[in-house]
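Student: Generate coordinates for the sequence data below:
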Amino acid sequence: MDDQEWLRLNRANWDDRVRVHVGSEFYDMAGFRAGADPLRPDEVADVGDVTGLRLLHLQCHMGQDTLAWARRGAVVTGVDFSEAAVEVARGLAGELGLAERARFVASDVYEARAALGGERFDVVYTGGGALVWLPDLSRWAEVVADSLRPGGFLYLAEFHPVTDMLDDAGERVVSDYFDTDPGREDFPFTYTDGPELRHTVSVQWRHPLGEVVSAVAAAGLRIEFLRERPRTVFGRFSSLERDESGSYGFPAGRPGVPLMYALRAVRE
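Tutor: Sure, this is the predicted structure:
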């Protein structure tokens, strides 16, 4: 499969998802407009104070996380390959009075450097299901490194690849951790509530944790930490339980596996 085919299929799929996501309870646009914060407390603690920092959010979708960082004082740039998503993000920035602190650019991640005119940032932020849409993590990590000023850092918060091995209940290993062949899927729904998709085909890639760490290190970034976490942001498995904070984890007394991870790496 060449770059143009997977990119065309995934862009059509995500343009269509925007139509569903913008009206979904999952993304809760009304709540966000009213001040709800989609950022997870551990991410906010890991990243630290962003007041006055220039933050680049790769694969930003409709811009809610991006604009949440702007609300915390950052000057933000969001990049996404879906024109439809970028239009929603721009509209949100205008409605919330953040247009002077937030810009959104439509671009494939691999072409982001050209699309941004070579600008460099204090923080590159990404994650939450972003990496599975990219075939080449070495190329991605090079884009990240080239987007950072000296002293700037990458913060990646992602779903742990171990979760791709488990069945729907999260109880049995049913898939090979090291199977990294592209998966072409034809599925009528997105991960939120809402109507069926019209463009149902997508292509995804699995990336073991070692591949992620190695790509970041090979791009010249120094890894400050890698934190594996026992909780996640949605009910990925039927056995997960939701706590008062809204996060999900396995029931008490049951052996756990990492559900998410966070990586921070600095350009020296």
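
Student: Could you use CA atoms for every contact and neighbour count after this?
Tutor: Fine.

Student: what about V233, neighbour count?
Tutor: Applying other Cα atoms under 10 Å, we find 16 residues neighbouring V233.

Student: isn't E158 right next to P258, touching?
Tutor: No: the criterion here is Cα atoms under 8 Å, and E158 misses it with P258 at 10.9 Å.

Student: okay, the two: which has more neighbours?
Tutor: E158 (20 against 17).

Student: what's the distance between the more buried one and H199?
Tutor: Separation of E158 from H199 (Cα to Cα, to the nearest Å) stands at 25 Å.

Student: G73 now?
Tutor: Taking Cα to Cα, one finds G73 at 37 Å from H199.

Student: Pull the residues that contact stretch 211-226.
Tutor: Contacts to stretch 211-226, defined as Cα atoms under 8 Å, 6 or more residues apart in numbering, come from residues 137-138, 141-142, 145, 261-268.

Student: and for comparison, fold this next one:
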Amino acid sequence: MTTVNTKNIHVWNAWVPIHVRSDFYAMDEFKKNPDSLKALDKQLLGDLQGKEVLHLQCHFGQDTLSLAHAGAHVTRVDYSPEAIKTATALAAELNIPAKFVCQDVLELQLDQKFDIIYTSYGVINWLSDLNQWAQVIRRHLKDGGHLVMVEFHPFLNVLDDEFNSIGYDYCNQGDAVTFSDQKSYVNSPDDHGSYTTYEYLHPLSDVINALTNAGITFEMTEYPYSNYNCFPNLYEVSEGSGTYRHRFSIPMMFSIVGQL
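Tutor: Modelled structure (predicted):
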């Protein structure tokens, strides 16, 4: 059955080779030092040595291989066959143990529970049903385990393409929003395509209610900066800091650390 979730697979399959070659993902540097995790994520994840970690929506695997390089036993999930193929090859090249699952995260049913479930940066906008997503997390989280989530703040969804004014509704009816003539967020000169994506602009209450209804308790923190310079009209907080802000102090990311 074709769902709105799976309609985006061809886009992500097309983006994988573009992303692998892009400066945004800096693959040559990653191969020398397989650690793409941001400082905030490392702080929230804590000691990974020997932990069983489930990484949802892993793309082509840089962050998940970073988790494994830090000592975790990682299972990574993504619905793009091209992403899983590339991630598997990268893991073999770097000799980092890897277990990859090619599946829609909303349909995930693994015969295992995990110490940590990790999900990050630009993922929930591709999911049609956050209640179903939260139930997947509950089903796979050990008692005493933790959900660690870092995500772009949904406030950003209302800004126009130049990040200068309001362009979209924050409150929505839950339907997919169609974006035509899209380029990948890496702004690569190799990206010659034009893509149509189907995305969900979930308000923060959707995330809070979905996790609460699934019986997951959590602490949430909002941040007035982005760990990625992937939006227009941002400036780096200080040279080499790797954090970027808008001229107004707006919420740009949020994190959640939760448990059953």
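
Student: Need the TM-score between these chains.
Tutor: After superposition, the two chains reach a TM-score (TM-score structural alignment, normalised by the length of the second structure) of 0.93; 256 aligned residues with a Cα RMSD of 1.7 Å.

Student: What lines up with H61 of the first structure in the second structure?
Tutor: Residue correspondence to the second structure (TM-score structural alignment): H61 of the first structure is matched to H59.

Student: nearest residue to L106 of the second structure other than its sequence neighbours?
Tutor: Once its chain neighbours are removed from consideration, L106 of the second structure has its nearest residue in W133; the separation is 5.5 Å (Cα to Cα, 6 or more residues apart in numbering).

Student: That neighbour -> the first structure?
Tutor: Checking TM-score structural alignment: W133 of the second structure goes with W140.

Student: I'd guessed that match sits against Y110; true?
Tutor: Yes: between W140 of the first structure and Y110 a contact is recorded at 6.4 Å, counting by Cα under 8 Å.

Student: Compare the two and say which one has the larger neighbour count.
Tutor: More neighbours surround W140 than the other of W140 of the first structure and Y110, with 20 against 17 (other Cα under 10 Å).

Student: where's that one, which helix or strand?
Tutor: Using DSSP states H and E, W140 of the first structure sits in helix 137-147.

Student: Looking at G73 and H199 of the first structure, which one has more neighbours?
Tutor: Higher neighbour count among G73 of the first structure and H199: H199, with 19 against 16, using other Cα under 10 Å.

Student: so that one sits right up against D16, yeah?
Tutor: Yes: H199 of the first structure lies in contact with D16 (Cα under 8 Å); the separation is 6.3 Å.

Student: Please report how far F26 of the first structure lies from F234 of the first structure.
Tutor: Counting by Cα to Cα, the gap from F26 of the first structure to F234 of the first structure is 10 Å.

Student: Need the residues touching each of these two.
Tutor: By Cα under 8 Å, 6+ apart, F26 of the first structure and F234 have no common neighbours.

Student: about what we covered before: does the nearest residue to the match of H61 of the first structure once chain neighbours are set aside lie in a helix or a strand, and which?
Tutor: Among residues not flanking H59 of the second structure along the chain, A83 sits closest, at 5.5 Å (Cα to Cα, 6+ apart). Using DSSP H and E, A83 of the second structure maps to helix 81-94.

Student: Where in the first structure does that helix align, residue-wise?
Tutor: On the first structure, the counterpart of helix 81-94 of the second structure by TM-score structural alignment is residues 83-96.

Student: so what secondary structure elements neighbour the longest helix that the first structure contains?
Tutor: The longest helix of the first structure (DSSP state H) is helix 3-21. Counting contacts by 3 or more Cα pairs under 8 Å, 6 or more residues apart in numbering; DSSP states H and E, helix 3-21 of the first structure is packed against helix 83-95, strand 201-204.

Student: Would you write a ChimeraX line that selects the buried entries of the contacts of stretch 211-226 of the first structure?
Tutor: Per 16 or more other Cα atoms under 10 Å, the buried members of those correspond to this ChimeraX selection:
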select :137,138,141,142,145,261,262,263,264,265,266,267
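
Student: Show the contacting residues for the counterpart of V148 of the second structure in the first structure.
Tutor: V148 of the second structure maps onto Y155 in the first structure, with residues paired by TM-score structural alignment. Going by Cα under 8 Å, 6+ apart, Y155 of the first structure touches V47, V123, V124, Y125, T126, A262, L263, R264, A265.

Student: I'd like a version of these in a markdown table, one that adds distance to D181 of the first structure and secondary structure as further columns.
Tutor: Shown next, in a markdown table, are those (distance: Cα to Cα, whole Å; DSSP: H, G, I helix; E, B strand; the rest coil):
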| residue | distance to D181 of the first structure | secondary structure |
| --- | --- | --- |
| V47 | 33 | helix |
| V123 | 31 | strand |
| V124 | 27 | strand |
| Y125 | 26 | strand |
| T126 | 23 | strand |
| A262 | 24 | strand |
| L263 | 24 | strand |
| R264 | 27 | strand |
| A265 | 27 | strand |
